[in-house]
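# Have a look; sequence and predicted model below, questions after that.
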Amino acid sequence: MTKLNYMQCWNGAMALLGAHKEAILAIAGVFLFLPTFLFAQFIQQPVLTGDEDANALLAVYSVYFSENALPIMLSNLVISFGGLAIYFTLAPSRDHTVADNLMAALKVFLIYLVANLLTGLLTLMGFFFLILPGLYLASRFALVPIVIVDQAERNPIEALRKSWSLTQNNGFSILLFILIIAIVGTIAVGALQAVTGIVTGLATSGAGWPFIENLVASLTGTAFQLVLAVVVMSVYLELAGKKRDVREIFN
């Protein structure tokens, strides 16, 4: 059974990003950045004082989600579709145009959503016990969308089974790898957004400039999602023994 090599996975992820940058940036711009930016620009986030207890927070967010259910659902669907199309672009078994990858993603989007729902339910069961089991299950099912894309698996349950098999003996390794990237990425994104807020606040005497702040937040968030996507694909290539295919793509 292949053991995950962090350095090879990271180098492979960066190589994937470089090899497919034009295509994935085009898809990410329309299906990840744009809905994120429009949502931030036009949907007012809940205003919190910091003194709310759990009941107050639940009440505030219940109202927020009920009032914005449609835009939340639509933006998440568009972003999910964009993520799937990016996986089609990165898959070693494919060498197609952006239009072809978008059409391929559309054909299996419902299957992808069902698989994500099953993954979410199983992961949630893990979180009922402790945080760690939930995170572990999430790492074991992280390759589900790529199994659908690269192996043409159309049975959501079988996609979960194949992801579980591919990640055997590597669940905690994948978890640690993604956690490291997520923590570093979150700190970097938060720092950039904080600097942007400070600069716009100073430039406008404390009023801020929501357009610029939302623009930077959407750009950094999209970049972070792209890094996670290529990392997950690189993990799949490592564990599935398909690094040779990746080299052929680069050449």
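That came through, no problem. Numbering: from 1, shown residues only.
# all contacts plus neighbour counts: C-alpha atoms, from now on.
Noted.
# how near is residue 202 to residue 196?
Taken as C-alpha to C-alpha, to the nearest Å, the spacing of residue 202 relative to residue 196 amounts to 10 Å.
# More neighbours: which of these two?
Counting neighbours by other C-alpha atoms under 10 Å for residue 202 and for residue 196 shows that residue 196 has the greater number, 19 against 12.
# List the buried residues for the helix or strand encompassing the more buried one?
Assessed by DSSP states H and E, residue 196 sits inside helix 171-203. Residues of helix 171-203 classed as buried under the neighbour-count rule (16 or more other C-alpha atoms under 10 Å) are 171-178, 181-182, 185, 189, 192-193, 196-197, 199-200.
# Give the next helix or strand downstream of that helix.
helix 210-240.
# following that following helix, which helix or strand comes up?
Moving toward the C-terminus from helix 210-240, the first helix or strand encountered (DSSP H and E) is helix 243-250.
# And that following helix, what's buried?
Of the residues in helix 243-250, 243, 246 count as buried by neighbour count, 16+ other C-alpha under 10 Å.
# Need the contact partners of that helix.
For helix 243-250, the surrounding residues in contact (C-alpha atoms under 8 Å, 6 or more residues apart in numbering) are 15-16, 19, 92, 237.
# distance between that helix and the chain's centre?
23 Å (C-alpha atoms, centre = their mean, to the nearest Å).
# Now do that helix against helix 210-240, angle only.
130 degrees (axes from the mean of the first three to the mean of the last three C-alpha atoms, to 10 degrees).
# Report the secondary structure element holding residue 23.
Once you assign secondary structure using DSSP H and E, residue 23 falls within helix 21-28.
# and after that helix, which helix or strand comes next?
Using DSSP H and E, the helix or strand that follows helix 21-28 in sequence is helix 34-42.
# Tell me what angle that following helix forms with helix 21-28.
Using the same axes, to 10 degrees, helix 34-42 lies at 40 degrees relative to helix 21-28.
# which helices and strands sit right next to helix 34-42?
On a contact count with 3 or more C-alpha pairs under 8 Å, 6 or more residues apart in numbering; DSSP states H and E, helix 34-42 meets helix 69-90, helix 210-240.
# Redo those as JSON lines? Include mean neighbour count and distance to residue 116.
Rendered in JSON lines, the data for the helices and strands packed on helix 34-42 read as follows (neighbours: other C-alpha atoms under 10 Å; distance: least, C-alpha to C-alpha, whole Å):
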{"stretch": "helix 69-90", "mean neighbour count": "20", "distance to residue 116": "10"}
{"stretch": "helix 210-240", "mean neighbour count": "20", "distance to residue 116": "15"}
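# now those helices as TSV including distance to residue 117?
Supplementary listing: the helices and strands packed on helix 34-42 in TSV, determined by distance: least, C-alpha to C-alpha, whole Å:
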stretch	distance to residue 117
helix 69-90	12
helix 210-240	19
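# Pull the distance from the helix holding residue 196 to the chain's centre.
Between the centre of helix 171-203 and the centre of its chain there are 14 Å (C-alpha atoms, centre = their mean).
# again with stretch 232-242
Counting by C-alpha atoms, centre = their mean, stretch 232-242 is centred 17 Å from the centre of its parent chain.
# Quick one: residues in contact with it.
Under the criterion C-alpha under 8 Å, 6+ apart, residues 2-5, 8-10, 12-13, 16, 87, 90-92, 142-143, 146, 166-167, 174, 243, 246 lie in contact with stretch 232-242.
# okay, now the one to match up with it:
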Amino acid sequence: MANRKLDMGKAWTQTTALIGANKDTISAIAGLFIFLPSFAAALFVPEIANPPQPAPQPGADPQVAMQATLDQLTAMYADNWALFLAITIAGFVGSMSLLALLTDRGNPTVGEALGKGLKSIPSYIAAQILCGLAAGLVIGLPLGLVGAFAPPAVTVLVSLLLVVLAIYLVIKFSLIAPVIAIDEVRNPFTAIARSWQLTKGNSLRIFAFLVLLFVVIVIIGALVQGVLTLILSAFGGSVASIGTGIVGALVNAVVTVIFLVVIAAVHRQLAGASPERLAETFE
């Protein structure tokens, strides 16, 4: 049986419909697990919003300056690893719970969605580890070998090809989260295979849809954040710091929610209605 073809217009219509129909519960989950952690990070580690920049030195080697910046960022993350770990876990819980909320099997409450989200975390982490290992073997190992033994021109060419391959793998694995959270597939190998199968014949469409969405949503978000940050900076002191943190966290939450709901809409379209929904249709 041939796979369904993704209709990008229909996917966006479903996205807006899902957000409109679940705005209260989406707001609750996004506020608790995406907005608040992001706001806390902005307050306790303000360097996240304004990464350290080394003072320019005339005649300095750019690579040395870049290394200094990386060292500062590494130190920042090392000093605040517990906070970043908590934010990461909160993001996992929020994302998987939000996806579980968007199932077509009834209308789960926030509590039910959180329960399903928590249960799906181990499978999701396992699937991400497996995907990371696969990407390391397929991309990292060849890149390392080529970089060590091939001429620079060949290294550049192979690197470009591997970038294309990396993007392809990202698209093929893009539906793992909804497969686990919505379809409740707990076996990570099965979830990976299911995502691969659902995206078959639709990789280019999904890529184009996500790139278009990224360009539009992220640019608009960056412009809004930039304007509001500029206005708030005029107040100075704690008002500017807190206000900037709120704006950044809000933009991050909105963008994250949109992308998650888009992925859920793409999954819903490619996977089709659940057996429960089909049964309801013919009752």
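Thanks, I have it. This structure is a prediction, so every number in the text was calculated from the model and none was measured.
# follow-up on the earlier one: which two from the contacts of helix 243-250 of the first structure end up farthest apart in space?
Looking at these by C-alpha to C-alpha, the two members farthest from one another are 19 and 237, with 14.8 Å of separation.
# Trace residue 152 of the first structure over to the second structure, please.
Residue pairing (TM-score structural alignment): residue 152 of the first structure is matched to residue 184 of the second structure.
# Apart from its neighbours in sequence, what residue is nearest that match?
residue 120 (7.5 Å; C-alpha to C-alpha, 6 or more residues apart in numbering).
# check contacts around the one you found.
Residues in contact with residue 120 of the second structure, defined by C-alpha under 8 Å, 6+ apart, are 96, 180-181, 184, 186.
# of those, buried ones?
When neighbours are counted using 16+ other C-alpha under 10 Å, these contain these buried positions: 96, 180-181, 184, 186.
# possible to save the residues you listed as TSV with secondary structure?
Conversion of those to TSV gives the following (DSSP: H, G, I helix; E, B strand; the rest coil):
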residue	secondary structure
96	helix
180	helix
181	helix
184	coil
186	coil
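# which one of those sits closest to residue 148 of the second structure?
Closest approach to residue 148 of the second structure among those (C-alpha to C-alpha): residue 180, at 38.8 Å.
# Distance check, the closest one against residue 249 of the second structure.
To residue 249 of the second structure, residue 180 of the second structure is 27 Å away according to C-alpha to C-alpha.
# now residue 132 of the second structure
28 Å.
# before we move on, what about residue 200 of the second structure?
The span separating residue 200 of the second structure from residue 249 of the second structure equals 35 Å under the rule C-alpha to C-alpha.
# Number of residues surrounding whichever residue in the first structure pairs up with residue 71 of the second structure?
Aligning on TM-score structural alignment places residue 71 of the second structure opposite residue 59 in the first structure. As a burial measure, the neighbour count of residue 59 of the first structure was computed by other C-alpha under 10 Å and equals 11.
# how much does the helix or strand hosting residue 59 of the first structure deviate in direction from helix 69-90?
According to DSSP H and E, residue 59 of the first structure maps onto helix 54-67. With the same axes, to 10 degrees as the criterion, the two stretches helix 54-67 of the first structure and helix 69-90 enclose an angle of 80 degrees.
# what's next to helix 54-67 of the first structure, contact-wise?
45-46, 72.
# corresponding residue for residue 216 of the first structure in the second structure?
Under the alignment (TM-score structural alignment), residue 216 of the first structure maps onto residue 247 of the second structure.
# Relative to residue 236 of the second structure, how far out is that match?
As defined by C-alpha to C-alpha, residue 247 of the second structure lies at a distance of 15 Å from residue 236 of the second structure.
# what's the distance between the residue most central in space within the first structure and residue 249 of the first structure?
Ranked by distance to the mean C-alpha position of the first structure (C-alpha atoms, centre = their mean), the top residue is residue 225 at 4.6 Å. Between residue 225 of the first structure and residue 249 of the first structure the distance is 22 Å, computed by C-alpha to C-alpha.
# And residue 159 of the first structure, by the same measure?
To residue 249 of the first structure, residue 159 of the first structure is 25 Å away according to C-alpha to C-alpha.
# do residue 197 of the first structure as well
For residue 197 of the first structure, the distance to residue 249 of the first structure under the criterion C-alpha to C-alpha works out to 41 Å.
# next one: residue 116 of the first structure
For residue 116 of the first structure, the distance to residue 249 of the first structure equals 28 Å [C-alpha to C-alpha].
# which residues does the residue in the first structure that residue 84 of the second structure lines up against contact?
Taking TM-score structural alignment, residue 84 of the second structure has residue 72 as its aligned residue in the first structure. With C-alpha under 8 Å, 6+ apart as the criterion, the residues that contact residue 72 of the first structure are 39, 65.
# compared with the first structure, how much does the helix or strand containing residue 133 of the second structure deviate?
Using DSSP H and E, residue 133 of the second structure maps to helix 110-135. Average distance between helix 110-135 of the second structure and its aligned residues in the first structure, after superposition and using mean C-alpha distance after the TM-score superposition for the first structure, equals 1.9 Å.
# Which elements pack onto the helix or strand that that helix is followed by?
Beyond helix 110-135 of the second structure on the C-terminal side, the first helix or strand identified by DSSP H and E is helix 141-149. For helix 141-149 of the second structure, the elements it packs on are helix 152-172, judged by 3+ C-alpha pairs under 8 Å, 6+ apart.
# Mind listing residues that contact the helix it packs on?
Contact partners of helix 152-172 of the second structure, identified using C-alpha under 8 Å, 6+ apart, comprise 135, 139, 143, 146-147, 195-196, 199-200, 203, 206-207.
# cool, and stretch 3-10 of the second structure?
Around stretch 3-10 of the second structure, the neighbours that count as contacts under C-alpha under 8 Å, 6+ apart are 198, 200-202, 205-206, 209, 266, 269-270.
# For residue 26 of the second structure, state which of those residues is nearest.
Of all the contacts of stretch 3-10 of the second structure, residue 266 has the smallest distance to residue 26 of the second structure: 17.8 Å, by C-alpha to C-alpha.
# What distance do you get for the alignment partner in the first structure of that closest one to residue 178 of the first structure?
Aligned counterpart of residue 266 of the second structure in the first structure: residue 235 (TM-score structural alignment). Using C-alpha to C-alpha, one obtains 10 Å as the distance from residue 235 of the first structure to residue 178 of the first structure.
# ok, now residue 12 of the first structure?
Separation of residue 12 of the first structure from residue 178 of the first structure (C-alpha to C-alpha) stands at 14 Å.
# Next: residue 9 of the first structure.
According to C-alpha to C-alpha, residue 9 of the first structure and residue 178 of the first structure sit 11 Å apart.
# Could you do residue 64 of the first structure as well?
30 Å.
# same deal with residue 5 of the first structure?
Counting by C-alpha to C-alpha, the gap between residue 5 of the first structure and residue 178 of the first structure amounts to 13 Å.
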